[in-house]
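Chemist: Okay, here's the prediction I keep looking at, along with the sequence it came from:
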Amino acid sequence: MLWSHPVSPGDRLIIRFTHSVDKTDVDEVIRVGKEELIIDSTVYQSFGAGLPSTLHDRETMKLEGGKMRIDHINRSQKSIDLFIGQVVANHKLVVDGKVIPLKKLSPPGTSVRLSVGRENLFSYLRRCLFSGGTLAFSE
C-alpha cells in the first residue's frame, strides 16, 4: 500500500490531471460508496481528445465558471486504475482540500490502483498508526 486515508460513504475526492493537448486541468470527481468508488462528475475547460462530448443516461452538461461540467455520471467501480503521467498529465489526488501529487507516491509511468474498503479493527488500528485509513493507493 502506497497511501491511505479514512473516508465515509458520501465523501468526495478529485483525480486531477493536465490534458495533454489543451494543457488545462481536468477534474474527475469521485464519490465514496460503501465498498466502491462512484464516478460522479467531470470538469474540464474545453473539448479535447479523450474528453466526453456526448451524454449518457441521466447525465447533464452545463457551463460553470468558464468550464464544462458533466454531472450524474454515477458509474460504480470497485477500483480505479491509473498510469501516472510521465510528461504532461501530472496526476494529483485532492482529498479534504489537500493536494497529493501521485508522482510522490509512485514514479511517473507506473500504474496505481485507487480503491476503498472496510477493514477489521486490528488492520484499521495498525494502518492508522502507520498511514491513516481505508481509501488506498496500491501498486
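Modeler: Thanks, I have it.
Chemist: drop to CA atoms for contacts and neighbour counts, all remaining ones
Modeler: Will do.
Chemist: Distance check, the one residue sitting closest to the centre of the chain against Arg58.
Modeler: Among the residues of the chain, the one closest to the centroid is Ile15, at 3.2 Å (C-alpha atoms, centre = their mean). Using C-alpha to C-alpha, to the nearest Å, one gets 22 Å for the distance from Ile15 to Arg58.
Chemist: now do Glu28
Modeler: 17 Å.
Chemist: Look at these two and report which has more neighbours.
Modeler: It is Glu28, of Glu28 and Arg58, that has more neighbours when counted by other C-alpha atoms under 10 Å, with 19 against 9.
Chemist: got another, please set it beside the one above:
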Amino acid sequence: MKLPKLILPLLIALLLLLILLFVPFRTALVFYKENTSTVEALLPIKQGETFQIIFKHSIHLTDVVEKYKITSDLNIQQYEFVYEEFGIGMPSNAEEGETFEYIDGKYYIKNMSNIFPTMNIRNGKTVSEHRLVWGTEENEEAHMVWFNDYFEPGAWFTVKVERLSLWDYLKGVKIHE
C-alpha cells in the first residue's frame, strides 16, 4: 500500500514537533510547590553558573547570603555563607576544609562543598525579604528578584536543577528581572 505523498512529510513534521516539544533541551533551577511536581517558577541556569539566596534573619534582622553553584551532574553546591551576626541558626565556625573569615563587619565561611540534589526553601512569612540573585560571576551583570514577586509569604518549595523540555519550560513561570 502506497501512502499519499503528503502523509510522509506530515509524519516527519509531527515527529520533529514532538521531539522539539518533549526532549529536554535546557537546564533550569526549578521551584516546585511544596513536595509536588507543580512548577511554581523556574530560572534558566547552566552548569557552572552561580546563584545566591539572600534572606533577612528573623531575629537579628540582618542579611544572610547563601551562595551556590550548579555542578556538572546538575546538583547544587553551596560554596559560601555570609552573615553579620552570630545567633540562632548561624554557624560559629568553619567545618574541615573550609575557611572562616571576618571581613568588613561580615563573617564568611568559604570553600564549602555541601552538595544538594534538592533543597527545601521557605519564603519568609514574618520577615519576608528573601531574594534570589544570579549572574554574579565576572563579566556578567547581577540580577535580583524578590521571592514575594513570585511566591506567597510563608510558602515552601522543593528546589532542584533539571533539564526541561520546551513544553515544561513554557508551562512554568520564568523568573526574570
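Modeler: On my side now, so go ahead. Owing to the predicted nature of the structure, the values given are computational and were not obtained by experimental measurement.
Chemist: What TM-score do the two superposed chains give?
Modeler: TM-score for the superposed pair, counting by TM-score structural alignment, normalised by the length of the first structure: 0.83. Supporting figures: 130 aligned residues with a C-alpha RMSD of 2.1 Å.
Chemist: one step back: aligned counterpart of the residue nearest to the centre of the first structure in the second structure, please.
Modeler: When the two structures are superposed using TM-score structural alignment, Ile15 of the first structure falls opposite Ile53 in the second structure.
Chemist: thought that match was touching Trp134?
Modeler: No - assessed by C-alpha atoms under 8 Å, Ile53 of the second structure is found out of contact with Trp134, at 9.0 Å.
Chemist: From Val145 of the second structure, how far off is the aligned partner of Tyr44 of the first structure in the second structure?
Modeler: With the correspondence set by TM-score structural alignment, Tyr44 of the first structure lines up against Tyr83 in the second structure. Counting by C-alpha to C-alpha, the gap between Tyr83 of the second structure and Val145 of the second structure amounts to 20 Å.
Chemist: neighbour-wise, which of those two wins?
Modeler: More neighbours surround Tyr83 than the other of Tyr83 of the second structure and Val145, with 21 against 15 (other C-alpha under 10 Å).
Chemist: all helices for the first structure, in order.
Modeler: For the first structure, the helices defined by DSSP state H occupy 121-130.
Chemist: Would you quantify the distance from the residue lying farthest from the centre of it to Ile70 of the first structure?
Modeler: In terms of distance from the mean C-alpha position of the first structure, Phe122 ranks first, at 27.2 Å (C-alpha atoms, centre = their mean). With the distance defined as C-alpha to C-alpha, Phe122 of the first structure ends up 40 Å from Ile70 of the first structure.
Chemist: Then Thr110 of the first structure?
Modeler: Where Ile70 of the first structure is concerned, Thr110 of the first structure sits at a distance of 28 Å (C-alpha to C-alpha).
Chemist: Comparing the two, which residue is more hemmed in?
Modeler: Set side by side, Thr110 of the first structure and Ile70 show unequal neighbour counts under other C-alpha under 10 Å, the larger going to Ile70 at 21 against 13.
Chemist: ok, now which ones touch the residue opposite the more buried one in the second structure once aligned?
Modeler: Residue mapping for Ile70 of the first structure onto the second structure gives Ile109, with TM-score structural alignment as the criterion. In this structure, Ile109 of the second structure makes contact with 80-82, 93-94, 98-101, judged by C-alpha atoms under 8 Å, 6 or more residues apart in numbering.
Chemist: Tell me how many other residues crowd Pro9 of the second structure.
Modeler: Per other C-alpha under 10 Å, the neighbour tally for Pro9 of the second structure reads 11.
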